[in-house]
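Q: Below is the sequence, then the predicted model.
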Amino acid sequence: MKIGVPKEIKNNENRVALTPGGVFELTNYGHEVFVQETAGEGSGFADADYREAGAIMLPTIEAVYAMSEMIVKVKEPTPYEYPLIKKNQVVFTYFHFASSLDLTRAMVASKAVCIAYETVRDDDGTLPLLTPMSEVAGRMAIQQGAKYLEKPIKGRGVLLGGVPGVPPGKVLILGAGVVGVQAAKMAAGLGAHVTMLDINMKRLRYVNDVMPPHVVTEFSSVYNIKRHIKNHDLIIGAVLIPGAKAPRLITRAMLKDMRPGTVLVDVAVDQGGCFETTRPTTHENPTYIINDIVHYCVANMPGAVPYTSTLALTNVTLFYILKLANLGWQTACKEYPDLGRGLSIVQGKIMQPEITEAFEGM
């Protein structure tokens, strides 16, 4: 199969879909891999590394799309890429369709085969291709939140870990999934007091078993959320419903109950966000302030640590890329039901009800 790896053109997206090691595995099976020149530079991989691994380097993104039967990316195609996608071309990437009607319409019109990383799902419900980026984003949420709590950036001026004689900062985490657990781990490591809310009691029991005593769990409800936002310094939105829009757990009206300088980090921004006031931002302009509340809503948080993120992503995607390349998408999705669950839009047909529900029956 002819496989293309274009350079990511989303704002400050420095990840790349395949490492040179991944290219080597594919070429070792007899596949042709076309990599756009400088695609790996942001992650620390030079064109020479790809050539040595067997890649054919192409000068433009247009050439990569034109030559390839399957496109492997990190982030969803941008409007610039929409017309480059061909009928029956397989596009394997993070799509997050439920948060973008324009993207959904464009992929329906393209009649391509769109397989979304974020909805590839094992029999037990785990999301193997979303997990590593959720781990990165969860840890970064605390790293970034701690920074934006600083007063020069309009935060409350709170040191999360506190110091002797001064209590630590308080972190509220909405959601006890992969993002939430990784965020709790980082916040606890800094010495912050952490409260985690979820409606899944199994997850709360798990968190209670593995976390230190200064990480406490409570059942999530509107009442408990409204109570805790009044005295927490950093609030992490970490709720995911696979393939669907994230629930809005904090409304605009609730901002008035928070202390000025409270920081909101919405890791669910790709799926529409956990907060009513969420709007996607970039690493170039990561924050905005509404009612004295700092919002950090970067839609590609792991893109800030591309070396780590690219390695972590290729670790899990390469298995599926090989299956798609070796077997073709139809056979691969049939033999590997977890991969089949990632089929989102196929030759103009929407395959996942969460997408049509997000856009009122599109």
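A: The structure has been received and is ready for your questions.
Q: C-alpha from now on. contacts and neighbour counts both.
A: Noted.
Q: What's the separation between Pro212 and Lys185?
A: For Pro212, the distance to Lys185 equals 9 Å [C-alpha to C-alpha, to the nearest Å].
Q: So which of those two has more stuff around it?
A: Lys185 (21 against 14; other C-alpha atoms under 10 Å).
Q: Check for me that the more buried one belongs to a helix.
A: Yes. Under DSSP: H, G, I helix; E, B strand; the rest coil, Lys185 sits within a helix.
Q: Okay, one more to line up with it:
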Amino acid sequence: MEFGLPKEQGVVKTQPPFGEVREGRVALTPQGVRELVDRGHRVYVERGAGERAGFPDGAYEEAGARLVSREEAFGRGEVVLKVGRPTLEEIALLRPGATVMAFMHLAVAESSLVEAMAEKGLTAIGYELIGAGGRRPVLKAMSEIAGRLAPQIAGRLLEAPFGPGVLLSGLPGIPPADVVILGAGVLGRAAARSFLGMGASVYLLDKELSALEEASKEAKGAVTALITQSRLERYAAFADVLVGAVAVPGERAPLLLSRALLSRMRPGTVLLDFAIDQGGIAETSRVGVYQEMGITHFCLPNVPALVPRTSSHALTATLLPFLLEVEEDPLGVPELRQGAYLLLGQKGGHLE
């Protein structure tokens, strides 16, 4: 089997304090490439693919990869491993009938992109759907990273001059910041633990009691509550930081924050919408970092790209076990087939 590993091209331009956020993750580290090569697979790596994550070309060569041009990485690979979903320009470079794997989130992708992949007979596998029995290890790893980054991001956005000048932990005699987290899944629980570790007051809301029971064990000290519209309005009104960690794999994120609700939030509140890659949870959410209606929006679809080296190691650790099972067809691995949006150009259950 021939694997292609291209360099990611994505960049999100934002306002200070973040500026440009470039996608620096790579789907396989040199160690991961070595494992595939030792199994008899050929791996073509675009020159510079791992440089932003700290993996030089020489390390990939030593691992047995063949360094190639961008066109070759896309064109020679029977399986192309990306991070972000392919663009129309990248789809044109893929060989007909190839398999492309990435964080697809095709439920919110432009229809022209999906149709272009279908017309070329591609098999499109989303990392966010890979797994079995309700377990999605690749998505879990990235969610864990995003959740752990949440206090670092919020702390920067609360600082002056961009933010209202609030310290997450407070001080003796000065209350800590109030953090409201919507969603008690992997990301929400990781964020809750991290904010508690920073000394913030944490409120965790979810519609499932079982999720809140699990969260109460992991994030001791957090206030947990079943989410209702009245509770959502009440908790959002006093939040210094509001974290959107609600997502349904393969579907658009639920729209929880209307403009009317946002208008009742305090000026300077930080909204971390980690569901933006699935459409976002607020009516005002769009890709970027910006202020609207007096609220600081952080809506980056690739938050783990802020720590590309750690994220690339996590991607390899969770993705490689499935790739090592591939012989002639990735769809022969049940967990990979579970992640398919398109099967040789035909729409699968996730797009029907």
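A: Yes, it's here. Please read all numbers here as calculations on a predicted model, not as lab measurements.
Q: biggest helix in structure 1 by residues?
A: Counting by DSSP state H, the longest helix found in structure 1 is helix 306-327.
Q: Check which residues of the helix or strand just after that one are buried.
A: Downstream of helix 306-327 of structure 1, the next assigned helix or strand under DSSP states H and E is helix 329-335. Neighbour-count burial for helix 329-335 of structure 1, counted by 16 or more other C-alpha atoms under 10 Å, picks out 329, 332-333.
Q: Show me what helix 329-335 of structure 1 is packed against.
A: helix 306-327, helix 337-340 (3 or more C-alpha pairs under 8 Å, 6 or more residues apart in numbering; DSSP states H and E).
Q: Export the ones you listed to CSV and append columns for distance to Leu255 of structure 1 and mean neighbour count.
A: Formatted as CSV, those follow (distance: least, C-alpha to C-alpha, whole Å; neighbours: other C-alpha atoms under 10 Å):
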stretch, distance to Leu255 of structure 1, mean neighbour count
helix 306-327, 33, 19
helix 337-340, 40, 20
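Q: Among the ones you listed, single out whichever gets nearest to Gln89 of structure 1.
A: Ranking those by their distance to Gln89 of structure 1 (criterion: C-alpha to C-alpha) puts helix 306-327 first, at 12.0 Å.
Q: What residue in structure 1 is paired with Gly24 of structure 2?
A: Using TM-score structural alignment, the partner of Gly24 of structure 2 in structure 1 is Asn14.
Q: With adjacent residues omitted, what lies nearest to its match?
A: Gly42 (4.6 Å; C-alpha to C-alpha, 6 or more residues apart in numbering).
Q: In structure 2, what residue corresponds to the one you found?
A: Match for Gly42 of structure 1 (TM-score structural alignment): Arg52.
Q: Its match and Val307 of structure 2: what is the separation?
A: 10 Å.
Q: could you pull out the helices for the stretch 51-200 of structure 2?
A: Per DSSP state H, counting those that start in this stretch, the stretch 51-200 of structure 2 carries helices over the ranges 57-62, 70-76, 88-93, 111-119, 137-158, 186-197.
Q: Ala253 of structure 1 corresponds to which position in structure 2?
A: Mapped onto structure 2 by TM-score structural alignment, Ala253 of structure 1 lines up with Ala260.
Q: Run a quick neighbour tally on its match.
A: 10.
Q: what's the answer for Tyr80 of structure 1, then?
A: For Tyr80 of structure 1, using other C-alpha under 10 Å, the count is 8.
Q: Check Ser258 of structure 2 too.
A: Counted with other C-alpha under 10 Å, the neighbours of Ser258 of structure 2 add up to 12.
Q: Find the nearest non-adjacent residue to it, please.
A: According to C-alpha to C-alpha, 6+ apart, the nearest residue to Ser258 of structure 2 is Glu283 (5.5 Å).
Q: To which residue of structure 1 is the one you found aligned?
A: By TM-score structural alignment, Glu283 of structure 2 lines up with Glu276 in structure 1.
Q: Can you give me the distance of the aligned partner of Ile174 of structure 2 in structure 1 to Ile229 of structure 1?
A: Per TM-score structural alignment, the equivalent position to Ile174 of structure 2 in structure 1 is Val166. Computed with C-alpha to C-alpha, the distance linking Val166 of structure 1 and Ile229 of structure 1 is 21 Å.
Q: More neighbours: which of the two?
A: Ile229 (21 against 9).
Q: which one in structure 2 is aligned with that one?
A: Applying TM-score structural alignment, one finds that Ile229 of structure 1 aligns to Ala236 in structure 2.
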